[in-house]
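Undergrad: fold the following and give me the result.
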Amino acid sequence: MQKLLSEIRDCTVCSEHLPMGPRPIIAGTSKSKIILVSQAPGRKAHNHHKAWDDPSGKKLREWLGVTDEEFYNPNNFAILPMGFCYPGKGKTGDLPPRKECAPLWHEPFWDHLQNVKLTLLIGKYSQDRYLKTISKKNLTENVSSYKDFLPHYFPLPHPSPVNRFWMVKNQWFDTDVLPELRELIATIL
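TA: This is a model prediction of the structure:
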């Protein structure tokens, strides 16, 4: 696993498309219990070279009911973004994750995992890749139907502050889904 992580961290496949250059972020061990499949690191994560080191990460840890120490323990959580590097800024926010990463690196990463209990699919990009034909009509339906994807997957919206309108519109997520998610995470850890 360490050899693979080094190879991924040295990857420059899409460097010509990255305005801040390549700086792949990934974490995990063969013992990782929960896999976080998300979009791509944000600018702050890129600068600090630490995944989920921003308001979105703080919100995600709150959703999961875990401490920073629990979250950043790679035996607990593996970090597997759809794109490993910050993709840059677009007109309405960060650009989508680069499409080269997942096909190139996800399968070899999964091949090294031996103890996975749950995969959290954070955002639409990860849900499209992993749920494929069993996906519902949209992210909201995937999240509201999370029980349909258990025990393997648990779809979530992105915890970005930009999604605050989604949260207000879908208060059932806070009252119904998050308590069950926290209970499941506590049981696994």
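Undergrad: alpha carbons only for contacts and neighbour counts from here, please
TA: Will do.
Undergrad: burial count for the residue lying closest to residue 157 once chain neighbours are set aside?
TA: Once flanking residues are discounted, residue 157 sits nearest to residue 123: 4.8 Å by CA to CA, 6 or more residues apart in numbering. Neighbours of residue 123 under the rule other CA atoms under 10 Å: 19.
Undergrad: residue 123 and residue 60, how far apart?
TA: Remark: distance between residue 123 and residue 60 (CA to CA, to the nearest Å) = 12 Å.
Undergrad: just residue 18 next, same as before
TA: 26 Å.
Undergrad: and the two? Which one has more around it.
TA: Using other CA under 10 Å, the more surrounded residue of residue 18 and residue 60 is residue 60, with 20 against 16.
Undergrad: using the three-state scheme, assign the more buried one.
TA: Secondary structure state of residue 60, per DSSP: H, G, I helix; E, B strand; the rest coil, is helix.
Undergrad: so who does it touch?
TA: Listed by CA atoms under 8 Å, 6 or more residues apart in numbering, the contact partners of residue 60 are residue 159.
Undergrad: gap between it and residue 87?
TA: 21 Å.
Undergrad: kindly report the same for residue 148.
TA: 32 Å.
Undergrad: of the two, who's got more company?
TA: Between residue 148 and residue 87, counted using other CA under 10 Å, residue 87 has the larger neighbour count: 25 against 15.
Undergrad: and the more buried one, how far is that from residue 19?
TA: Per CA to CA, residue 87 is found 7 Å from residue 19.
Undergrad: please apply the same query to residue 76.
TA: For residue 76, the distance to residue 19 - CA to CA - is 32 Å.
Undergrad: so for the two, which residue has more residues nearby?
TA: residue 76 (22 against 11).
Undergrad: contacts only, for the more buried one.
TA: Shown in contact with residue 76 (CA under 8 Å, 6+ apart): 31, 32, 33, 34, 70, 189.
Undergrad: one more to put side by side:
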Amino acid sequence: MKKLLKDIKQCAICNAHLPLGPRPVVSAHTDSKIVIIGQAPGTKVHISGIPWDDASGKQLRKWLAVSDEDFYDATKFAIIPMGFCYPGKGKSGDLPPRPECAPKWHSPLFNELKNVELIILIGMYAQNYYLGKTAKKSLTASVKNYTEYLPKYFPLPHPSPRNRFWLTKNPWFENDVLPELRLRIKGLQN
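TA: Got it, this is the predicted structure:
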């Protein structure tokens, strides 16, 4: 695993497309039980090199009901984005994750992850990639029907502050989905 992580952190496969250059961000350990697959690092994470080291990460840890210490313990959580580097700015937020990363690095990572019991899929890119034809027509529908993907996958919306409207519009997420997610996370940490 150490060699693989080193190789990923040295990756420059899409260098020509990255406005800030390559700085792959990933965290994993062969003992990780929970895998978080998000989109791609934002500018804050690009600068710090620490996954989910921003407002979205703070919200995600709140959703999971875990401390920073537990979240960043790679023996508990592997943090693998769909795109490992900051992809650049788009019209309404960051650009989509670069398409080269997941096909190149996800399989080798999962080959090293021997104890995975839950994969949390954050956002449409991760859900479409991993759920394939079983993904619903919308992120909302996939998240609302999360039980269909258990015990392997748990789809979530992105915890970005930009998604406040979505959270307000879908109160069932905080009332029904988050308690189940927290229960599963707690069970896997014991």
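Undergrad: closest to residue 156 of the first structure out of the contacts of residue 76 of the first structure?
TA: residue 34 (13.8 Å; CA to CA).
Undergrad: how about that closest one, what's its match in the second structure?
TA: Per TM-score structural alignment, the equivalent position to residue 34 of the first structure in the second structure is residue 34.
Undergrad: ok, its match touching residue 113?
TA: No: at 9.7 Å, residue 34 of the second structure does not count as touching residue 113 under the criterion of CA atoms under 8 Å.
Undergrad: which of these two has more neighbours?
TA: Between residue 34 of the second structure and residue 113, counted using other CA under 10 Å, residue 34 has the larger neighbour count: 26 against 19.
Undergrad: how much does the helix or strand in which residue 142 of the second structure is found stray from the first structure?
TA: If you go by DSSP states H and E, residue 142 of the second structure is part of helix 139-144. Superposed on the first structure, helix 139-144 of the second structure shows a mean distance of 0.4 Å to its aligned residues (mean CA distance after the TM-score superposition for the first structure).
Undergrad: what comes up buried for that helix?
TA: Buried residues in helix 139-144 of the second structure, defined by neighbour count with 16 or more other CA atoms under 10 Å: 139, 140, 142, 143, 144.
Undergrad: one more: stretch 50-60 of the second structure?
TA: Applying 16+ other CA under 10 Å to stretch 50-60 of the second structure flags 51, 52, 53, 54, 56, 57, 59, 60 as buried.
Undergrad: among the residues you listed, which are in helices?
TA: Assignment to helices by DSSP state H places the following of the buried residues of stretch 50-60 of the second structure there: 56, 57, 59, 60.
Undergrad: not counting sequence-adjacent ones, nearest residue to the second one?
TA: Distance criterion CA to CA, 6+ apart; nearest residue to residue 57 of the second structure, sequence neighbours excluded, is residue 159 at 7.3 Å.
Undergrad: swap in the first one?
TA: Leaving aside its sequence neighbours, residue 56 of the second structure sits nearest to residue 160 (CA to CA, 6+ apart; 4.5 Å).
Undergrad: check contacts around that neighbour.
TA: Applying CA under 8 Å, 6+ apart to residue 160 of the second structure gives the contacts 55, 56, 59.
Undergrad: and in the first structure, which of the residues you listed remain?
TA: Retained in the first structure: 55, 56, 59, out of the contacts of residue 160 of the second structure (criterion both residues aligned by TM-score structural alignment, their matches' CA atoms under 8 Å).
Undergrad: against residue 169 of the second structure, how distant is the second one?
TA: Counting by CA to CA, the gap from residue 56 of the second structure to residue 169 of the second structure is 19 Å.
Undergrad: what does residue 150 of the second structure give?
TA: Taking CA to CA, one finds residue 150 of the second structure at 24 Å from residue 169 of the second structure.
Undergrad: over to residue 152 of the second structure?
TA: 27 Å.
Undergrad: looking at those two, which is more packed in?
TA: residue 152 (13 against 10).
Undergrad: was I right about that one contacting residue 119?
TA: Yes: using CA under 8 Å, residue 152 of the second structure is in contact with residue 119, at 6.0 Å.
Undergrad: is it true that residue 164 of the second structure lies in a strand?
TA: No: residue state for residue 164 of the second structure (three-state DSSP) corresponds to helix; a strand is not indicated.
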